[in-house]
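*Asks:* Provided below for reference: sequence and predicted model.
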Amino acid sequence: KLGGTSVKTLENIKKVISIVKDINTRVPCIVVVSALGGLTDLLHKTASHAASADPKYLKGYREIEKRHHEVLKKLLPQKKHKGILNKISDLVNELEDLLKGIFMVKELSPKSLDYILSFGEQLSSLLIYEAFIYSGINIKLINAIECIKTDNDHGNIKVDFAKTNKLLRKAITQEHRSYLMGGFISSSENGDITTLGRGGSDYTASIVAAALHASELQIWTDVRGVLTADPVMVEKAFPIERLSYEEAMELSHFGAKVIYPPTIQPVLNQKIPIKIKNTFEPSARGTLISMDSSIGDKPITGISSIKDMALITVKGSGLVGVLGMAKRIFGTLAKHNININLISQASSEHSISIALSPGQAEKAKAEFDKDFNLEIRAGLINAIEVEYNLAIIAIVGKNMRHTPGISGKLFNSLGRNGINIIAIAQGSSELNISVVIKNDDLKKALNVIHEDYFLSQTKVLNIFLAGLGIVGKTLFDQINSQKKALLKNYGIDLRLIGLANSKNMAIEENGINAFPKVKLSRKNAQFNVGRFVDKMIGLNYRNSIFVDCSAHDAVAKEYEKVLERSISVVTPNKLAASGPFDKYLQLKNLAQKRNVKYLFETNVGAGLPVLSTLNDLLRSGDRITNIEAVLSGSLNFIFNTISDKVSFYDAVNMACEKGFAEPDPRIDLSCMDVARKILILSREAGDNVEINDVKINSFLPDSCKKTASINDFMQKLKKEHIFFEKVRMDAESDNKHLRVVASYNKGDISVSLKQVSSDHPFYNMEGSDNIVLFKTKRYSDQPLVIKGSGAGPEVTAAGVFADIIRISNI
């Protein structure tokens, strides 16, 4: 069978001639052709225009005629045109007369529509036959209308296989090596033209293959076979090498468009294998459908989906334990020819949910309202509910049978990404698990499931980065320099989707790979954190991570909204974790509720594993009794740098230049930054404390405590040279070092500048080092010590990066 795309253009027709020639040299074959690509839709549209008395039908009619004339002119030499043109004209004139009649009576019956649609295959089979003959292929054209017999129920026909098989065996003999016929078209007992439904050319080929006991049915199309998922939705979908008939039927029923669902039954009865091949890659393996189960150890074979569905629910106490209620429900549907796609009923019998097309749902609701009117009025059945804009996803595979954990993994994959399951269905055959979700979540869900079942060695993380100061820019560079290695060695595919600084933002749905290309200039959208977050939520990408490298409270206030939509948050921004305790706890609980992560390791100690170590201690049953720490890399750098040659003012400037200090150095020098860090440690240790509970013993002179601006502060700092020099000299005279120490001891929390002697762990600290001493129930005699660089863009960005990677391992 040659699909519409396979015969859409002259180039494509030349390809199929080559394919058929190759097959014909090896074995006799019967070729079934579809209408030229897009022609069936054009015929349908033209008929609709005619039925609406719209003169546009003439334009459609002329386009149909023109397309076939153009293909003929390019396909065959001039001397061959006359006889074929006459045949084409006869068919086109017949079509024109039919359309004129419909235009005049303003009515398009199912019978007339079948007649009109049949011209696509009648015309294409004529053209392709002549091209084959001219190319030297020994082939005979037979009329499918005379051979495929059906009943007279236009739009819903049933094939009469007994008569059809007899006629096909009579028409196809060994007189010719090969035969060609149009697909899709057939006729009833009284000779009326009928059609086998959209995609019916597959069905024609299957009927012919079964009637003649063919060795194989080949379907040539524009894809590489049956794919693991819809390639429009899932870019990493790949061909399935082998499928069982059962698996193919399940996938085709739930939306896999490569094969028309009724196609499988005729060849299944004869155990004739089906091979799906690509016209444009004839050497590719394609997909083989046979009695054999799918090969390999994958738990599922493929994922299928149908969008734009509706779910109608009948529920109420009147259903519980009442015999015959299900029969009445399905009897109503059957009586009115309402087709359903999925049924879900809980063991309580309190409700039955049925998925179907929106048009069918409206019809079903109207009929249920009539048939169950008494029960609804009596309150035994609730008002019939219909929910629209839904999609069905089905995972299919024979390997699911007797394999525990398949549904658990499916539900976990969806739940982890905030995708709500509205209804579930699974038969005892364990061949198919189907879920109903919102249309808006379909692409995200398909990618999540496909990634977890077929690409478990690879995980995509979609990053939205707010804050492009020195830490944010460093993180961007670290991600881009490490992307290839992460994908190759660890299967982590990092994609930077959104970037934002304080003025502008840029979002690239396929990922941002180079910072210079995204200068966040005036042409980019003006930054608004709410709009940036809304865009991220609207994209609805799986495994999304919101990374906040800003120091803004406005950004931190968005965390709740982000977590609520099942998007993880990673941040070095301390404002949320050190804000009101209730808010801190709410964010942690919300992350747990939504099965995502809220990670702020870099709030304390930059890239040092301080919070993770603390949490590991607590999870293992230990209890924190005391914490003593030097938590400001910038202050440690400043007090390590001051000397008789380097003033306090100069040391502060150096810390700012190296990126150790906050953008506003007053936060560091006021010890507020340290206070926030010890507050966060205290909370993580289990205490309900607020920032006001931290006793800050400021080392700043009074003149520096209240300043109008950063510049004003720095000028006053410079004027207090004598004050700071005295502080330095006092420590040096006793051979001690100055350290800003944060302490936590049984609820008592403080921050002070201290002189430490040479026997203290804090004495030998260099540069911007941080150090944390944990005394616990287990580490009571000798504290657990964490020490290392605790400031600077490189280590802070690396800590944020580590949190991002940690999420990939969930």
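*Replies:* All right, it came through fine. This structure is a prediction, so every number in the text was calculated from the model and none was measured. Numbering: from 1, shown residues only.

*Asks:* Every contact and neighbour count from this point should use C-alpha atoms.
*Replies:* Noted.

*Asks:* number of nearby residues for Ser808?
*Replies:* Using other C-alpha atoms under 10 Å, Ser808 has 18 other residues around it.

*Asks:* ok, second structure coming up, stack it against the first:
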Amino acid sequence: MNVLKFGGTSVSSIESLSNILNIIKNYQCRTNEPLLLVVSALKGVTDNLNTIFRLVSRKDEEYLKHLEEIKQYHSRFINDIFQGRESLISKNTFTSIEENLEKCLKELCFKEKVNKKDKDSILGFGEIFSAHIVTEFLKLNGHEFFFLDSKKLIVTNNNYGNAKINMSLTRKKVKDFFKKNTKNYVVTGYIGATEENIPTTLGRGGSDLTATILGSILESNTVIKWTDVNGILTADPRFISNTYSLKEITFNELINISKFGSNILIHPNALLKELFAKRIDILIKNTFDIEFPGTRIRNYSDHSDKVISINENSSIVLFEGNWMISKEIVKEILHQNFLIFRIKLNALDQKNKIY
């Protein structure tokens, strides 16, 4: 089973949805295996839902203005992509989602104090909207896909806002479901549920985690993340000139550059070790340039090109000279995640000393 993940920018325009149609056609020409499309919320919606929750927690009726903005945003987008051709069923579905969101928010307004559990019950609506929109769009264009709420599959603990996956229960649910169902699905990213079926979210970038969980359990050959860049660049083009896309990197390199400031694409808990063990690659490709080969993340790589990651709060400093630094000091530096030092350059007898 092929797992494709589409980020917010990849599902938020007529152009990107049209490109998804071409991507699906390419897959269906090559294989008869079912497709799982894991989708994020439309661009900006989760941020707006965060704002709404913050206002509701203060009992500020200004939240109604932001709620209306979300409704209008989805309504305009639906009108643009369907042009009045959506079915009565889909209209009722979108109306029902809006009504459920409004009901949840009104209930929170009457609560004396809201918490992270309440927040998670609100933030997941973005993915529910987008997954239904993508499903209906694909159906309208002749592709048989079905909506799948990941709360039915992804079991987590109750660490609301950044829930951890219960892999044994999730693995059983996923395998049981897809043993009986071999259709094409559009899956909500980012959200799961506790054993008691209380909604949770997986943290920022959680849709990546959803995709890698499904890819790992279903033993896909490759998990493909479709985004708005041509793979992983050799450096951040905001700081470094003449960057270019890497053909491939290793899982270890991905983990290291993520630790040192790269917002590269993959949720920090995205089961990279499990993918590594099962030899499942991750491929990063551009929804807006589907012919570009992108960057493959794999167990090993013979490719000599490497990536530089820059963090605004840290730097990598190269010293000329022979330095004897003990392993214990290096371990402590890495454990603390920072190093404070002063370099004296003025006096010749103090040159190259570190304090």
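*Replies:* That came through, no problem. Since this is a predicted model, take the numbers as computed values, not measurements.

*Asks:* which bit of the second structure covers the host helix or strand of Ala629 of the first structure?
*Replies:* Taking DSSP states H and E as the definition, Ala629 of the first structure sits inside strand 624-630. Aligned by TM-score structural alignment, strand 624-630 of the first structure falls on no residue of the second structure.

*Asks:* can you check stretch 194-206 of the first structure too?
*Replies:* Taking TM-score structural alignment, stretch 194-206 of the first structure hits residues 200-212 over in the second structure.

*Asks:* Can you give me the end-to-end span of the matching stretch?
*Replies:* Between the start and the finish of stretch 200-212 of the second structure there is a gap of 18 Å, counting by C-alpha to C-alpha, to the nearest Å.

*Asks:* Need the residues that contact the strand holding Ala629 of the first structure.
*Replies:* 618, 636, 685, 739-746, 762, 770-777 (C-alpha atoms under 8 Å, 6 or more residues apart in numbering).

*Asks:* How about stretch 76-89 of the second structure?
*Replies:* 12-14, 133, 136-137, 140.

*Asks:* Repeat the analysis, applying 10 Å as the threshold.
*Replies:* For stretch 76-89 of the second structure, the external contacting residues (C-alpha atoms under 10 Å, 6 or more residues apart in numbering) are 12-15, 17-18, 42, 70-72, 74, 91, 93-95, 133-134, 136-137, 139-140.

*Asks:* just to revisit the earlier point, return the members of the contacts of strand 624-630 of the first structure classed as buried.
*Replies:* Buried by 16 or more other C-alpha atoms under 10 Å: 618, 636, 685, 739-744, 762, 770-776, out of the contacts of strand 624-630 of the first structure.

*Asks:* Of all the residues in the top strand by length along the first structure, which ones are buried?
*Replies:* Across the first structure, the strand with the greatest residue count (assigned by DSSP state E) is strand 302-315. By 16+ other C-alpha under 10 Å, the buried positions in strand 302-315 of the first structure come out as 302-307, 309-315.

*Asks:* what's downstream of that strand, the next helix or strand?
*Replies:* According to DSSP H and E, the helix or strand after strand 302-315 of the first structure is helix 325-335.

*Asks:* Please report how far the counterpart of Ile308 of the second structure in the first structure lies from Leu342 of the first structure.
*Replies:* Under the alignment (TM-score structural alignment), Ile308 of the second structure pairs with Ile303 of the first structure. Taking C-alpha to C-alpha as the measure, Ile303 of the first structure falls 16 Å from Leu342 of the first structure.

*Asks:* Equivalent analysis for Asp748 of the first structure, please.
*Replies:* In terms of C-alpha to C-alpha, Asp748 of the first structure sits 61 Å off from Leu342 of the first structure.

*Asks:* got it, and Ser18 of the first structure?
*Replies:* From Ser18 of the first structure to Leu342 of the first structure the distance is 43 Å (C-alpha to C-alpha).

*Asks:* Of those two, which one has the most company?
*Replies:* Leu342 (19 against 15).

*Asks:* once the structures are aligned, where does stretch 8-28 of the second structure end up in the first structure?
*Replies:* The aligned range for stretch 8-28 of the second structure is 4-24, by TM-score structural alignment.

*Asks:* could you pull out the helices for the stretch 1-150 of the first structure?
*Replies:* Taking DSSP state H, counting those that start in this stretch, the helices of the stretch 1-150 of the first structure run over residues 10-26, 39-51, 56-75, 81-105, 110-134, 144-147.

*Asks:* Packing partners of the first one?
*Replies:* When contacts are defined as 3 or more C-alpha pairs under 10 Å, 6 or more residues apart in numbering; DSSP states H and E, helix 10-26 of the first structure packs onto strand 30-33, helix 56-75, helix 110-134.
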